[in-house]
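S.K.: this one's structure only:
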């Protein structure tokens, strides 16, 4: 398992021992500024709504933290999304490059070393396709064995404007929200730790508590989130990029929030039935197995293609050599005949 991904900060020409710490501080500052701007936007919007006689400030403020409302979902997802541009700006200032270019690593020309390659869109789509059936099967199992967890989903969905608007918000914002979490907790955090500590286990494990306690769940739920973080961290190292974590995180959150909206479940719940926890823990494990198998298959295919290409090149070279050799040999034999006695 390569450590190239988590050593990107350290490999930069501008790197100093304190540079990663400076990135963290600047990210926090920019994120704080973003939250202030977001809150200011909410105040302006609330004043416009209240002035129109459509509510009071207290009730509007409550909806902003209630995931059962459109305001709450939009506000909550944007709050997380703002972490990404904060990290981009901080990395740009300290290392003179955008973090976007460090989302994955690959080999440079002539295998001169690992270089940042940005987002590999093909792999992102591939991993999302791997995650969709896993979560689809998990959702069916959940409906069969724990129908109460899905609220009204088994008896039919009550379609209205609120449900439609919340689903649109989920599909539009969740990809950015999930990607932002991966950039911060698997991208930025793992590179910061990897610039100071060599063993990759530290880069995987140290960010886990911060990721876990950013989620408001009961103990089983926090354990579930911790297992998710470890698995995705290992897969990030295994695939040399954030695409695998982004893909699974996107699929996971779209299923979780989308099914919650459709079923009318309590989106603010911090606990759930044991079957939900078991399924939620099992899904990333199954996904990880599929990613490993798929990666090995692709590697074997690439190696076979390279071998065929090398054999073809060697055959072409060998087919040219005999003609040249015969000409030279005959020429030498003709030019260097022994004189008669």
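M.R.: Received, thanks. Nothing here was measured: the structure is a model prediction, and the numbers come from that model.
S.K.: Going by C-alpha atoms from here, please, whenever you check contacts or count neighbours.
M.R.: Noted.
S.K.: count of residues packed around the nearest residue to residue 19 once chain neighbours are set aside?
M.R.: Of all residues not flanking residue 19 in the chain, residue 94 sits nearest, at 6.7 Å (Cα to Cα, 6 or more residues apart in numbering). The number of residues packed near residue 94 is 19, by other Cα atoms under 10 Å.
S.K.: Wait, residue 94 touches residue 21, no?
M.R.: No: using Cα atoms under 8 Å, residue 94 is not in contact with residue 21; the gap is 10.0 Å.
S.K.: Please, where are all the strands along the stretch 101-250 of the chain?
M.R.: 105-107, 114-116 (DSSP state E, counting those that start in this stretch).
S.K.: could you dump those strands to TSV with distance to residue 172?
M.R.: TSV is the format used below for these (distance: least, Cα to Cα, whole Å):
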stretch	distance to residue 172
strand 105-107	27
strand 114-116	27
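S.K.: Mean neighbour count for those - can I get that in CSV?
M.R.: CSV is the format used below for those (neighbours: other Cα atoms under 10 Å):
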stretch, mean neighbour count
strand 105-107, 18
strand 114-116, 19
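S.K.: Looking at those strands, spot the one closest to residue 45.
M.R.: Residue 45 lies closest to strand 114-116 among the strands of the stretch 101-250 of the chain, at 40.7 Å (Cα to Cα).
S.K.: which helices and strands does the closest one pack with?
M.R.: Packing partners of strand 114-116 (3 or more Cα pairs under 8 Å, 6 or more residues apart in numbering; DSSP states H and E): strand 105-107.
S.K.: chain center to the strand it packs on, what's the gap?
M.R.: 17 Å (Cα atoms, centre = their mean, to the nearest Å).
S.K.: Outside of it itself, list whatever touches it.
M.R.: By Cα atoms under 8 Å, 6 or more residues apart in numbering, the list of residues contacting strand 105-107 from outside reads 4, 5, 113, 114, 115, 116, 117, 118, 240, 241.
S.K.: contacting residues for the residue lying closest to residue 264 once chain neighbours are set aside?
M.R.: Among residues not flanking residue 264 along the chain, residue 151 sits closest, at 5.8 Å (Cα to Cα, 6+ apart). Applying Cα under 8 Å, 6+ apart, one finds that residue 151 lies in contact with 263, 264, 265.
S.K.: Included below, for side-by-side comparison, is a second structure:
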């Protein structure tokens, strides 16, 4: 059990059961999920029950724990059934699949381009593969396939519902996506306007009309899905994998952001240091946005608008081949301008998310296996491990004393003894009713002068002889 997954009693936590807040952006909780079990407290006017270490008035206020606050985006793979090797296998499989899918789709696109005369065979033999609409389509399709594989790992290896890949709320939050369009749309509108106005359009060589339409169709129809696929892979799966290797929301955010942003920059295969810096910071900003908004909706919007805007402007300017050039010398200090634009836009989206109290925490749970479903066992939740059966002192309900089973009432003695002697209560002023099963005065089986509950042949104040069947 992890330190931030309380499953045992903690004297620093209040024994009062916490009410379940309603689900919504303000609480970050989902309905139907219980908080860590706590022992019921005795009323304030009652003495402390035997075995309870503290009185209710002596306990400090409850301290929010990982179970009570939920998990952040980067912590969502930190579950009892997760193991570190699952994350390593997933990252390696995703990187290998990206290379294989990119090679396969590029090969198919290259064969079609050579058959249609768009690509020269001599240039291919020299390793010079030009840009074409089919090449751009091949790149986008390879990343979309990669996202499908990430979704499979999320569902069947980490055993989480598909909706949790979108956000900590377990669904794609369309309302928050529309709200995020306000700062993101305004920011990109200003940035793209400045970019277009400052460009020297006379120096560009526009593409033929047919080629321009082909490029625009590929960009508008597939680039948004390509951008979303990269977010699902790097911010949705890889960031959570690395975040599950450490404890706590801040360490998970730091490690998850570091690993996902580095792999994101490496996946673009850039050879220019300025381009590498741009891709790395791009990944860092979107990782922070996913953390503080609790999902991938806003990062997908930023990524999609950024890629579509750049490819559309490059198509009209005829510089689309230069747009995907990542060789040494392709970048420069001018790359700080798009870096600053992405930083400002991401920061504005984070501020809006916190102002609107967008759900930032959720309850991660694993889908139970078939055997668990058949036996009625619940899904594993964060901190849901039960204490060992032999460790009775660690049970959360240790303050609740077991109620002894009611045995056969004993009626030995003539004095008042816990109400089991059959004698009337000295404080009772009304007529005495005989106990069920006890013969009243004048009833059959009672001798003259024999008191209720007195054995035959027993004098006043005498105890009956021991019987072999009694201890």
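M.R.: It's in. This structure is a prediction, so every number in the text was calculated from the model and none was measured.
S.K.: What TM-score do the two superposed chains give?
M.R.: The TM-score (TM-score structural alignment, normalised by the length of structure 1) is 0.70; 279 aligned residues with a Cα RMSD of 3.3 Å.
S.K.: distance of the residue nearest to residue 264 of structure 1 from residue 92 of structure 1?
M.R.: When distance is defined by Cα to Cα, to the nearest Å, residue 151 of structure 1 is 46 Å away from residue 92 of structure 1.
S.K.: next one: residue 148 of structure 1
M.R.: Going from residue 148 of structure 1 to residue 92 of structure 1 by Cα to Cα gives 48 Å.
S.K.: and stretch 184-196 of structure 2, which stretch of structure 1?
M.R.: Using TM-score structural alignment, stretch 184-196 of structure 2 corresponds to residues 131-143 of structure 1.
S.K.: neighbouring contacts of that stretch?
M.R.: 149-150, 154, 247-248, 251-252, 255, 275-276, 279, 283, 286-287.
S.K.: quick check: longest helix of structure 1.
M.R.: helix 274-335 (DSSP state H).
S.K.: Give me the helices and strands touching it, please.
M.R.: Using 3+ Cα pairs under 8 Å, 6+ apart, helix 274-335 of structure 1 sits against helix 121-145, helix 219-239.
S.K.: So which of those is the most surrounded?
M.R.: Looking across those with neighbours counted as mean count of other Cα atoms under 10 Å, the highest average goes to helix 219-239: a mean of 21.
S.K.: all helices for structure 2, in order.
M.R.: Under DSSP H, structure 2 gives helices at 66-69, 84-116, 121-125, 133-152, 174-198, 209-230, 239-243, 249-267, 273-293, 297-317, 320-323, 336-355, 370-375.
S.K.: Give the burial count for the aligned partner of residue 214 of structure 1 in structure 2, as a bare number.
M.R.: Mapped onto structure 2 by TM-score structural alignment, residue 214 of structure 1 lines up with residue 267. Neighbour count for residue 267 of structure 2, taken as other Cα under 10 Å: 13.
S.K.: How about residue 326 of structure 2?
M.R.: Residues near residue 326 of structure 2, counting by other Cα under 10 Å: 18.
S.K.: My read is that it contacts residue 270, right?
M.R.: Yes: between residue 326 of structure 2 and residue 270 there is a contact under Cα under 8 Å: 4.7 Å.
S.K.: Could you dump the helices of structure 2 into JSON lines and include distance to residue 78 of structure 2?
M.R.: Compiled in JSON lines, the helices of structure 2 are given as follows (distance: least, Cα to Cα, whole Å):
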{"stretch": "helix 66-69", "distance to residue 78 of structure 2": "11"}
{"stretch": "helix 84-116", "distance to residue 78 of structure 2": "10"}
{"stretch": "helix 121-125", "distance to residue 78 of structure 2": "47"}
{"stretch": "helix 133-152", "distance to residue 78 of structure 2": "17"}
{"stretch": "helix 174-198", "distance to residue 78 of structure 2": "26"}
{"stretch": "helix 209-230", "distance to residue 78 of structure 2": "22"}
{"stretch": "helix 239-243", "distance to residue 78 of structure 2": "8"}
{"stretch": "helix 249-267", "distance to residue 78 of structure 2": "10"}
{"stretch": "helix 273-293", "distance to residue 78 of structure 2": "15"}
{"stretch": "helix 297-317", "distance to residue 78 of structure 2": "22"}
{"stretch": "helix 320-323", "distance to residue 78 of structure 2": "39"}
{"stretch": "helix 336-355", "distance to residue 78 of structure 2": "24"}
{"stretch": "helix 370-375", "distance to residue 78 of structure 2": "20"}
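S.K.: Quick check: which of these is nearest to residue 77 of structure 2?
M.R.: Here helix 239-243 is closest among these (Cα to Cα), at 5.8 Å.
S.K.: and for the closest one, what are the contacting residues?
M.R.: Against helix 239-243 of structure 2 from outside (Cα under 8 Å, 6+ apart): 73-78, 87, 251-257, 259-260, 287.
S.K.: Could you do stretch 225-243 of structure 1 as well?
M.R.: 1-6, 103-106, 119-121, 123-124, 127, 182-183, 186-187, 204-205, 208-209, 211-212, 215, 244-245, 281, 284-285, 288, 295.
S.K.: Tell me the residues of structure 2 aligned with it.
M.R.: With TM-score structural alignment as the criterion, stretch 225-243 of structure 1 aligns to 279-297.
S.K.: in structure 2, what residues pair with stretch 316-333 of structure 1?
M.R.: Going by TM-score structural alignment: stretch 316-333 of structure 1 matches no residues.
S.K.: Okay, buried residues for that stretch please.
M.R.: For stretch 316-333 of structure 1, a neighbour-count test (16 or more other Cα atoms under 10 Å) marks nothing as buried.
S.K.: what about it, distance to the chain center?
M.R.: 56 Å.
S.K.: Share the number of residues neighbouring residue 349 of structure 2, please.
M.R.: Neighbour tally, residue 349 of structure 2, other Cα under 10 Å: 24.
S.K.: Identify the residues contacting the aligned residue in structure 1 for it.
M.R.: Using TM-score structural alignment, the partner of residue 349 of structure 2 in structure 1 is residue 291. With contacts defined as Cα under 8 Å, 6+ apart, residue 291 of structure 1 is in contact with 127, 130.
S.K.: Quickly note the distance from residue 291 of structure 1 to residue 222 of structure 1.
M.R.: Taking Cα to Cα, one finds residue 291 of structure 1 at 24 Å from residue 222 of structure 1.
S.K.: distance of residue 301 of structure 1 from residue 124 of structure 1?
M.R.: Taken as Cα to Cα, the span from residue 301 of structure 1 to residue 124 of structure 1 is 19 Å.
S.K.: which ones are touching the residue sitting nearest the centre point of structure 1?
M.R.: The centre of structure 1 sits closest to residue 246, judged by Cα atoms, centre = their mean, with a distance of 2.2 Å. Residues in contact with residue 246 of structure 1 (Cα under 8 Å, 6+ apart) are 124, 175, 178, 179, 182.
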